[in-house]
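A.B. asks: Sharing a sequence plus its predicted fold:
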Amino acid sequence: MKLSRYIAISALMLGFSLAKAQPAAQKHRVLILTDIENEPDDTQSMVRFLTYSNHWDVEGLIATTSIHQQKRIAPEKIKQLINAYGKVRNNLLLHEKGFPETAYLLSITKSSFPEFGLNAVGKGKDSEGSEWIIKVVDKKDDRPVWIPVWGGANCLAQALWKVKMTRSPEDLKKFVSKIRMYTISDQDDTGPWIRKNFPDLFYVGSPGYHAAGAYHYATWSGISGDKFHGRFAGANFSIVDNPWLDENVRNHGPLGAEYPFTKFLMEGDTPSFLGLINNGLNDPEHPEYGGWGGRYELYTPHTLKYFYEPETRPIYTDAMDEVKGADSLFHTSNKATLWRWREAFQHDFAARMDWTIKPYKEANHPPKAALKHANAIKAKTGEKVTLSAEGSEDPDGNELTYQWIYYPEPGSYNQKDPLGINNWQAKNTFFTAPKVEKPETIHIILAVTDKGVPALTRYQRVIVTVYPE
């Protein structure tokens, strides 16, 4: 493998990358379903989620059941964490605007029907949570509702069932079209039921149930499952291990004090919303592009031993990236699509935990990654393609570094030869459009990283369409 591609993949592993930033005015609408209290990782994920709550319009926090907690829900735990967040909200507002009020978050904390799976779906199974989902989706708002599912999906299944039973096919189609769903595997039997009965629903996930080993193969285990669920090599485990979390999270004020000791793996549910963070890399409507939450391609999964039943239609599911790991070896896996960004998203979380206790001048804040040109570029084979990060800046006045990285997997151009970016660490650079036989897309990631502590990265994504001569 030639040097420029070797360097590019290495940089991506460190979390350096680029993508089109979503305008602040276009916040995503987010509604969480969580089987919180089944084990510590839901609580961990909720702590992180709250530190990013200004990135979204948070519209629901619903306590649910799962295979691990079949007849109990714990809305009181969500409220406990919200109250801890309330103690640090004023400090968070010193660093960024838009953190929701504590009273509002408490008001949108709801309960689902306390039964497992499809036992909670059907006539007489409406709950505060399922009714709330319907109300949220029905709002006069053209933006879709993103529903990360951390446990069982039966609360959403009940909402879908009721709408199907009480509305016309046209109105059902409209309702379903507004939902974007990401599940942490199948933690009850309603995920497969939803996929089969609502084939047009936008669905992201790694299908399968835990007892047969699904968690070991799921993309989401790339968050921190090196030694437990995922059992993979290549990533830097130290920055997701308990000593790092003690230093950077747990000793940080009232909210950090709520972050529990890891039992199995750190924050197994966090990948469901990492891809919704407004960092410039993530493009949630295109899971195949890749981002902090991993990369997922649209296809019908081949039936595996840990599936509840054969899949009947395409969903966004496990994809592969080739990444140079911390061990200096190359790794190709679905988990690598997520852990390649680990340094960036862990540093980002550490900075936000600093925000909960420190004044503005004592904390680091993310840089602004900018392009002098459009995110979409057209070129013919042999033409010079100019790339410029002019306009990038850092709010703290820190020195910035630049990375222009060829990210081959999301694009249609799939040659293994290096792209040949002239100086991939320069603020301004270029490459020559390669030879193609038909129009092909190439993804170039600009990563702008500051030299603050912790070092923070923001991105821009350039998609170059190359045409034959």
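C.D. replies: On my side now, so go ahead.

A.B. asks: alpha carbons only for contacts and neighbour counts from here, please
C.D. replies: Will do.

A.B. asks: Show me the helices in the stretch 251-400 of the chain, by range?
C.D. replies: With helices called from DSSP state H, counting those that start in this stretch, the stretch 251-400 of the chain shows them at 253-256, 271-274, 336-339, 342-355.

A.B. asks: Make JSON lines from the ones you listed and add mean neighbour count and distance to Thr441 to it.
C.D. replies: Shown next, in JSON lines, are the helices of the stretch 251-400 of the chain (neighbours: other C-alpha atoms under 10 Å; distance: least, C-alpha to C-alpha, whole Å):
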{"stretch": "helix 253-256", "mean neighbour count": "22", "distance to Thr441": "43"}
{"stretch": "helix 271-274", "mean neighbour count": "24", "distance to Thr441": "25"}
{"stretch": "helix 336-339", "mean neighbour count": "30", "distance to Thr441": "19"}
{"stretch": "helix 342-355", "mean neighbour count": "22", "distance to Thr441": "26"}
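
A.B. asks: Quick one: neighbours of Thr166, just the number.
C.D. replies: Around Thr166 there are 10 other residues, counting by other C-alpha atoms under 10 Å.

A.B. asks: Please compare the first structure with the one that follows:
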Amino acid sequence: MLIPLIFGCQKADKGTDKPRILISSDIGGTDPDDFQSLIHLLMYADHFRIEGLVSSPFGGGRKEDFLNIINQYSKDYEKLLKHAPSLPSPATLESITKQGAVDAAPFRGYDESTAGSDWIVSCAKKDSDQALWVLVWGGLEDLAQALHDAPEIKQNIKVYWIGGPNKKWSINAYSYIAEHHPDLWMIEANATYRGWIIDQDSPEKLKKDQFYTNYIEGRGALGRDFYHYLNGEIKMGDTPSLAYLMNGNPDDPTGESWGGSFRKINRSSRSIFEGGSTTSDTVATYATIEWHFIGPQLEVPEDSVVFQIEIQNQLWPGYYLGDNKYGVKYSPKKTESGTYKTSSNIPQLNGLEGAYTSIAPWPGQAKPSDYPLGDHWYSDRLEADLFLQGQQGAKTISKHREAFMLDWAEKWDWLEENPN
């Protein structure tokens, strides 16, 4: 059977008013909320031209995690189609699902092309009168690889990235993009997205521990499956990237939208410590931290992992940079007084200890080592009255949470199995 390619990247795309989107997700990896966001996406899939679903996991996630949710969607497809006749078929969605990187990028920020990164390039080069929106729900590895392999695609894409903790896991890829592709059109949402997760101002019926019972339970295969992720408690920390395209003017990140409001930034904070750091060394939350150490000359390729560093009870790889130099990058996801300690079979790299202090707001005080950015890089708003529980810019989303959640609730009614 031939699979229709109306949402793929093989044909010209002219005259459509639906946003073109490609999702890069760590679904099935370290955080189950991507499953929730994917279920939400499929219920709104008629609003978009979905051109790619790329698995870019941290942990055990793979392409099959996308396909498993698409299978649940297929069970509800005919019922959903009665209300939204232009929903893409399950077969179409399966045909554009690709496996991306399964490991974090090395120190240099890119590695080898994947089916996912190649698909990003292919979709970005498609003949279209619209930009391709690359919505990144996890790490930036496949996007960084695509930009390395085909830097010319920058003129054809716009990126909305859910950063924050994902920046910590993907710091090598992020720093490569910031350094070598600062002219990328990028929304870097490090904290704003948490306006979905923090529901302190929501009506009781819409709170994250009540919404499933009130609006999802008993509604189709998707509803039954939704409970498997966080016991149905709403998180969906990646959904703001999609909601950004559903309400407001997406070409103006400084305006109002369900996916937040942002400000233009002209630099990305970066601190480089030669030989170590202490608690008196302050960095901005979400900044790039680099530690450089000196050790013996090694006869190994550059970017080889030769030591580990434990930061806040998590282990990170450290790399040989050549010419007796060693390095590691990190990004703190919150304000904290953090510590580190290295371990290695190389005596000079073993047992090095230090600390740092990260402070809000991002991007913090300017430093000569910062990455200068171009004219179209946006991030979390700075105004104090837009912080929510310490999360910068989160109120630009939380103010729209009720409207967004009620809109979604109406779609769940389409799948009600025993309507009154």
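C.D. replies: Great, that's in hand. Nothing here was measured: the structure is a model prediction, and the numbers come from that model.

A.B. asks: Compare the helices of the stretch 251-400 of structure 1 and give me the one nearest Glu76 of structure 1.
C.D. replies: helix 253-256 (15.7 Å; C-alpha to C-alpha).

A.B. asks: Onto which residues of structure 2 does the closest one map?
C.D. replies: Aligning helix 253-256 of structure 1 against structure 2 (TM-score structural alignment) gives residues 220-223.

A.B. asks: Return the mean post-superposition distance for that stretch against structure 1.
C.D. replies: Compared with structure 1 after the fit, stretch 220-223 of structure 2 shows a mean deviation of 0.8 Å (mean C-alpha distance after the TM-score superposition for structure 1).

A.B. asks: Would you check that Ile216 of structure 2 makes contact with Lys411?
C.D. replies: No - here Ile216 of structure 2 does not reach Lys411: they are 9.7 Å apart, not a contact under C-alpha atoms under 8 Å.

A.B. asks: The lengthiest helix in structure 1 to helix 342-355, inter-axis angle?
C.D. replies: The helix spanning the most residues in structure 1, taking DSSP state H as the definition, is helix 75-92. Angle, helix 75-92 of structure 1 to helix 342-355, by axes from the mean of the first three to the mean of the last three C-alpha atoms, to 10 degrees: 80 degrees.

A.B. asks: Buried residues in the helix or strand just after helix 75-92 of structure 1, which are they?
C.D. replies: Next helix or strand after helix 75-92 of structure 1 toward the C-terminus (DSSP states H and E): helix 102-107. By 16 or more other C-alpha atoms under 10 Å, the buried positions in helix 102-107 of structure 1 come out as Thr102, Leu105, Leu106.

A.B. asks: ok now do the residue nearest the centre of structure 2, which residues does it touch?
C.D. replies: Nearest to the geometric centre of structure 2 sits Trp137, at 2.9 Å (C-alpha atoms, centre = their mean). Residues in contact with Trp137 of structure 2 (C-alpha atoms under 8 Å, 6 or more residues apart in numbering) are Ile23, Ser24, Ser25, Asp26, Asp34, Trp161, Ile162, Asp238.

A.B. asks: Nearest residue to it in space, please, no chain neighbours.
C.D. replies: Ser25 (4.6 Å; C-alpha to C-alpha, 6 or more residues apart in numbering).

A.B. asks: distance of that neighbour from Asp33 of structure 2?
C.D. replies: The gap separating Ser25 of structure 2 from Asp33 of structure 2 is 10 Å, by C-alpha to C-alpha, to the nearest Å.

A.B. asks: Looking at the two, which is more packed in?
C.D. replies: Neighbour comparison, Ser25 of structure 2 and Asp33: the larger count goes to Ser25, with 29 against 24 (by other C-alpha under 10 Å).

A.B. asks: which residue lines up with the more buried one in structure 1?
C.D. replies: In structure 1, Ser25 of structure 2 lines up with Thr34, judged by TM-score structural alignment.

A.B. asks: Please name the residues that touch that match.
C.D. replies: By C-alpha under 8 Å, 6+ apart, the residues touching Thr34 of structure 1 are Asp42, Leu61, Ile62, Ala63, Thr64, Thr65, Val149, Trp150, Gly151, Gly152.

A.B. asks: What's the separation between it and Ala214 of structure 1?
C.D. replies: Per C-alpha to C-alpha, Thr34 of structure 1 is found 19 Å from Ala214 of structure 1.

A.B. asks: Tyr308 of structure 1 too?
C.D. replies: Distance, Tyr308 of structure 1 to Ala214 of structure 1, using C-alpha to C-alpha: 10 Å.

A.B. asks: Mind telling me what Phe262 of structure 2 corresponds to in structure 1?
C.D. replies: With TM-score structural alignment as the criterion, Phe262 of structure 2 lines up with Tyr296 in structure 1.

A.B. asks: Where do the strands of the stretch 201-350 of structure 2 begin and end?
C.D. replies: Taking DSSP state E, counting those that start in this stretch, the strands of the stretch 201-350 of structure 2 run over residues 262-264, 267-268, 270-274, 282-284, 288-294, 304-311, 314-322, 325-330, 336-343.

A.B. asks: Mind putting the helices of the stretch 251-400 of structure 1 into a markdown table with distance to Gly234 of structure 1?
C.D. replies: Compiled in a markdown table, those are given as follows (distance: least, C-alpha to C-alpha, whole Å):
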| stretch | distance to Gly234 of structure 1 |
| --- | --- |
| helix 253-256 | 28 |
| helix 271-274 | 18 |
| helix 336-339 | 8 |
| helix 342-355 | 11 |
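
A.B. asks: so which of the ones you listed gets nearest Leu400 of structure 1?
C.D. replies: Minimum separation from Leu400 of structure 1 across the helices of the stretch 251-400 of structure 1 (C-alpha to C-alpha) falls at helix 342-355, 14.7 Å.

A.B. asks: mean shift between the closest one and structure 2?
C.D. replies: Mean for helix 342-355 of structure 1 is 0.9 Å (mean C-alpha distance after the TM-score superposition for structure 1).

A.B. asks: okay, and that helix goes to which residues in structure 2?
C.D. replies: The aligned range for helix 342-355 of structure 1 is 401-414, by TM-score structural alignment.

A.B. asks: who touches stretch 253-262 of structure 2?
C.D. replies: Counting by C-alpha under 8 Å, 6+ apart, 187, 192-193, 240-250, 263-264, 378-381, 393-394, 396-397, 400-401, 404 sit against stretch 253-262 of structure 2.
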